[in-house]
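Q: dropping a prediction and its sequence here:
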Amino acid sequence: MFKHLKNDIPASLVVFFVALPLCLGIALASGAPLFSGLIAGIIGGIVVGSISGSSIGVSGPAAGLAVIVLGAIATLGFENFLVAVVIGGAIQIILGLVKAGIIGYYFPSSVIKGMLAAIGIIIFLKQIPHAFGYDTDYEGDLDFFQLDGENTFSALGEMLNFISPGAVLVTAISLFILLLWEKVLVKKNDIFKIIPGPLVAVLVGVAYYLLIDPSSLFSIAEEHLVSVPVPEDAASFFGQFTFPNFVAITNPQVWLAGVTIAIVASLETLLCVEATDKLDPNKNVTPTNRELFAQGTGNIISGLIGGLPITQVIVRSSTNIQSGGKTKLSAIVHGFLLLSSIIIIPNILNRIPLAVLAAILFIVGYKLAKPSLFKQMYSLGKGQFIPFIVTVLGVVFTDLLVGIGLGLAVGITSILIKSYQNSHFLHIEKKEDGGHVVKMTLAEEVSFLNKGAILNELNKLPNNTLLELDVRKTINLNYDILEILDDFAIKSKDKDIEIKLISNRGTVYNPKSFTEFFITKRENAA
């Protein structure tokens, strides 16, 4: 874990700067105390990062849970809600122990890539208002419909009425520093690989805020800065922790919230694990059952001390990868940075312009949704591109789970259509007497999904036909197909259709029962 310090420490700094406003923004959107978001970020980094088997995944409060959390807190109250978080964590541990993490391996690559591209587009679009100084929407919002009544696109039009020249200038300066660092300076000297460009951009942004006259047109207003709770002393710091009311554990609503948190958080984590493994340049494979166990442990601890639910999150994970993170040390250190910074330097953190963080996330978003990715997916054909683009549109215009569900549904439909088409091979020849010879070769696997295709071909056979049914390559023939063949054997007599069954056991003309033939074949094979 300590072999790549020169990569992990700079990456942890960048993840820290991205995670800080996200933790606060998601807490705000969830109707929870701001400090609860920071607790979740700290636990996600230190505890989950330590237990997880992921090398580059970063965990913390997730925007996808904000609506669920908001409703649960409104219904139960915050202290009772924390009991639900603990219950959700316990269920996740059980899911890990029973090896439910295997679900994560059943999401098609096209859908996962679509999710990544969509998240990149959303990050980019959502940061444009922050880059122009229009901060009515909370940092970390990924939903199309926003809490302020706007949607992702209408907010861009509304933004034009509230442009802050200072925010625009800070965004431009920050982007210049980030691109100069990445494209030029890191290639000239190794020192620029150790000092991350985002850290320099943040320091320049803080200096800009402090040095520019507040009355100037190009000043940064306080509402455009990071806003971390500032405790007056040790007592007020520890007073920000909230503990669950376990008296409410008998409340069915608490259990319903806990189960919901466990299911949604687990799905989001497994999706993120698949996505981060695809982004990982070293192609590490995260053990999904261990990840569920780690997330469950983190949620129990987070709930016990007043934190929000935790999942592995794609924004922070992709930031970690793009910043050069190599091992789980970057996630763990980012957690310690969150903890130490809110204790030691909260006033300095509150001088960071959100425009700087918008510039950092612009780079992250662009790298996730590069035009070359869309070209690559298009070149792979309709089978890959359609589920990919449906997932992109679904995630952008609804939310993560709905978009993934739409992409998955299209992917499954594509598989069913292919299965329908590939159940058999058909070749038709003319007979000398004017009839036909139809040669039908069945595939290795013929399931009930192929009923329609085979039944359609059999019904189209003209009178006075010889049907040569070749099953020599067929390993598994579903009982539903055997029923169709048995029924056809009866009807074929009325149409003067002769059936020639060709198998590895020889040739049989007009078998009375395909079912008996294949059952006997299986018994002999056994």
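A: Received the coordinates, thanks. Worth saying up front: this structure is predicted, and the values here are computed from it rather than measured. Numbers count the residues shown, from 1 in each chain.
Q: rest of the way, CA atoms for contacts and neighbours
A: Noted.
Q: for Pro287, give me its contacts.
A: Neighbour list for Pro287: 53-54 [criterion: C-alpha atoms under 8 Å, 6 or more residues apart in numbering].
Q: for it, give its distance to Gly89.
A: 18 Å (C-alpha to C-alpha, to the nearest Å).
Q: repeat that for Ala331.
A: Ala331 is 20 Å from Gly89, by C-alpha to C-alpha.
Q: what is the neighbour count of the nearest residue to Pro387 once chain neighbours are set aside?
A: Nearest residue to Pro387, sequence neighbours excluded (C-alpha to C-alpha, 6 or more residues apart in numbering): Gly407, at 4.9 Å. For Gly407, the neighbour count with other C-alpha atoms under 10 Å is 29.
Q: what helix or strand is Gly407 located in?
A: helix 400-421 (DSSP states H and E).
Q: following that helix, which helix or strand comes up?
A: Taking DSSP H and E, what comes next after helix 400-421 is strand 424-430.
Q: outside of that following strand, which residues touch it?
A: Taking C-alpha under 8 Å, 6+ apart as the rule, strand 424-430 contacts 436-443, 454.
Q: and those residues, which is closest to Gly60?
A: Nearest to Gly60 out of the contacts of strand 424-430 is Ala443 (C-alpha to C-alpha; 48.1 Å).
Q: putting a second one here so we can go through both:
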Amino acid sequence: MFKTIKADLPASLVVFFVALPLCLGIALASGAPLFSGIIAGIIGGIVVGAISGSSIGVSGPAAGLAVVVLTAIADLGSYELFLVAVVLAGLMQILLGVLKAGVIGYFFPSSVIKGMLSAIGIIIFLKQIPLALGYEEGETPFAFFETTGLDIFRGLVNMVSSVHPGVVLVTTISLVILLVWDKVLAKKHKAFKLIPGPLVAVIAGIIYQLFFNGSGSTLEITGANLVSVPIPENVSDFIGQFTFPDFSQLGNTQVYMVAITIAIVASLETLLSVEATDKLDPAKRVTPTNRELVAQGVGNTFSGLVGGLPITQVIVRSTANVMSGGKSKVSSIIHGFLLLFSVILIPRYLNLIPLGVLAAVLLIIGYKLANPKQFLQMSKLGKSQFIPFLVTVIAIVATDLLVGILLGLAVGIITILINSYKNSHFLHIEDKSNGVHRIKMELAEEVTFLNKGAIQRELNALPENSYVTLDVRKTRSLDLDILEILDDFAVTADRKNITMKLISERGEVENPKSYREFFGVTVFEGAH
């Protein structure tokens, strides 16, 4: 496990600094205690990381579940009762893994997965802008951080005139450090590869805050523009931050409905994230999805028992891990321990980190995910790839993750149907001499009811006095629907003086009385 520790340790630091504000922001957006997000991050890193078969995936509280959690807490009336639903959801996920339901993720086309990655990159980039500018309107920048859809763009317009010069300066310094470190220094000496650029940016941010703290200068950063984690005074204070589920209402049917919703959404988000993360893996390792569902289920069960939010594998943290050079699951596990130690040992120092520094790290990650080159590459692959990709991107940015993925999947299916419609057969006009049209129609390897329209159209368009050769020697699957069309066309062919010569592996025959009988299909009333 520790063969790649030189790469995993720096990557875990980057993931830690990315995960910390995400844990806090998602907890706030979910209407849950801030500490619940930290708990979910710790368990996602240590427990799920240890059980999971994913080498580079990182788990934690999911932004895609924030709205579900917010609604569920309000409907159930208490956070303690909601935690019961989280525990039950975890048990359901374990059952799904045992039943081998992890295969669901493989039914999503590559274009949709790539669209999801690019859309997430765009959203990541856009959502860092208020943190990068120091926008202070409202309770906290995190309130904007978890908005979805077109609200992002409306929020950006409103905040242009409300920026904090100190945060802008810190963000700029951090971006310069990150870019110079990655593009220049890391290429000149190995020493710069051992120390991650984001860590240097965070240290620079803390130094900046210590220098200006209490100065009263316009460059001083205060309040909502700083990381904010709870500060326990003693052991009892730390333990007191945990919340435990209320199992007294275990018979409440509404709890089970919430649990089913969380289990389905969390499992789907995890499987899609696994698919996307595996594509980012330079080693192209394949994550065992059934084992991943079990790992997530165990994580959610533990998280619910100690007051944490629901957990999924998270593409943002996983991407940060890959982009930072993470090689194995050790990176995820170490990041979990870093979250644990940080809230116990150094919460005051964590609260000195300007959010602008973390925003700079995520701006770089967002750009890498949504690189314009990806759009150009997809456009060159043709409409069947580019249209589902583009629809997925636009829909996710305009609505939310699940709606966007489902729309992209629907467009992908429609594209498949259209291609299937077009590729059912090949038509060749061989000769038009002597007033007789000699035409060869060759059916594809698999012809289904989806091809009825295309084949029917071609048959109806055949001119009178034609001699048509229908070649089905390459066809391995021919639906009864197609045979029925051919049988029906036999009447039209006789009227238009069209000769149909059927060539198959069974032999050749002109104007067969029944195509169904020729292929040995017996038709019964109501079934075949």
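A: Cool, the structure landed. In this text the structure is predicted, and so the values were computed from the model without any measurement.
Q: how big's the offset between the helix holding Gly407 of structure 1 and structure 2?
A: Aligned to structure 2 and superposed, helix 400-421 of structure 1 gives a mean residue distance of 1.0 Å (mean C-alpha distance after the TM-score superposition for structure 1).
Q: mind listing what's buried in that helix?
A: Counting neighbours by 16 or more other C-alpha atoms under 10 Å, one finds that the buried residues in helix 400-421 of structure 1 are 400-401, 403-411, 414, 419-420.
Q: about what we covered before: between Ala331 and Gly89 of structure 1, which one's more packed in?
A: Ala331 (36 against 32).
Q: what packs against the helix holding Gly407 of structure 1?
A: helix 109-131, helix 382-397, helix 451-459 (3 or more C-alpha pairs under 8 Å, 6 or more residues apart in numbering; DSSP states H and E).
Q: how far is the longest one from where the chain is centred?
A: A distance of 11 Å separates the C-alpha centroid of helix 109-131 of structure 1 from that of its chain, computed with C-alpha atoms, centre = their mean, to the nearest Å.
Q: where does Ile56 of structure 1 land in three-state SS?
A: Secondary structure, DSSP: H, G, I helix; E, B strand; the rest coil: Ile56 of structure 1 is coil.
Q: follow-up on the earlier one: let me have the buried residues of helix 400-421 of structure 1 in a markdown table, extended by distance to Pro244 of structure 1.
A: Shown next, in a markdown table, are these (distance: C-alpha to C-alpha, whole Å):
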| residue | distance to Pro244 of structure 1 |
| --- | --- |
| Leu400 | 29 |
| Leu401 | 28 |
| Gly403 | 34 |
| Ile404 | 33 |
| Gly405 | 34 |
| Leu406 | 37 |
| Gly407 | 38 |
| Leu408 | 37 |
| Ala409 | 39 |
| Val410 | 42 |
| Gly411 | 42 |
| Ser414 | 47 |
| Ser419 | 52 |
| Tyr420 | 54 |
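Q: roughly how far does the residue sitting furthest away from the middle of structure 2 sit from Thr499 of structure 2?
A: Within structure 2, the residue lying farthest from the chain centre (C-alpha atoms, centre = their mean) is Asn434, at 61.5 Å. To Thr499 of structure 2, Asn434 of structure 2 is 15 Å away according to C-alpha to C-alpha.
Q: over to Ala398 of structure 2?
A: Where Thr499 of structure 2 is concerned, Ala398 of structure 2 sits at a distance of 56 Å (C-alpha to C-alpha).
Q: gap between the lengthiest helix in structure 1 and the chain center?
A: Ordering each helix of structure 1 by length in residues (DSSP state H) puts helix 252-279 first. Centroid separation between helix 252-279 of structure 1 and its chain, computed with C-alpha atoms, centre = their mean, is 10 Å.
Q: give the buried residues for that helix.
A: Within helix 252-279 of structure 1, the residues that count as buried by 16+ other C-alpha under 10 Å are 253-255, 257-262, 264-279.
Q: that helix vs structure 2, mean deviation?
A: Once fitted to structure 2, helix 252-279 of structure 1 is off its aligned match by 0.6 Å on average (mean C-alpha distance after the TM-score superposition for structure 1).
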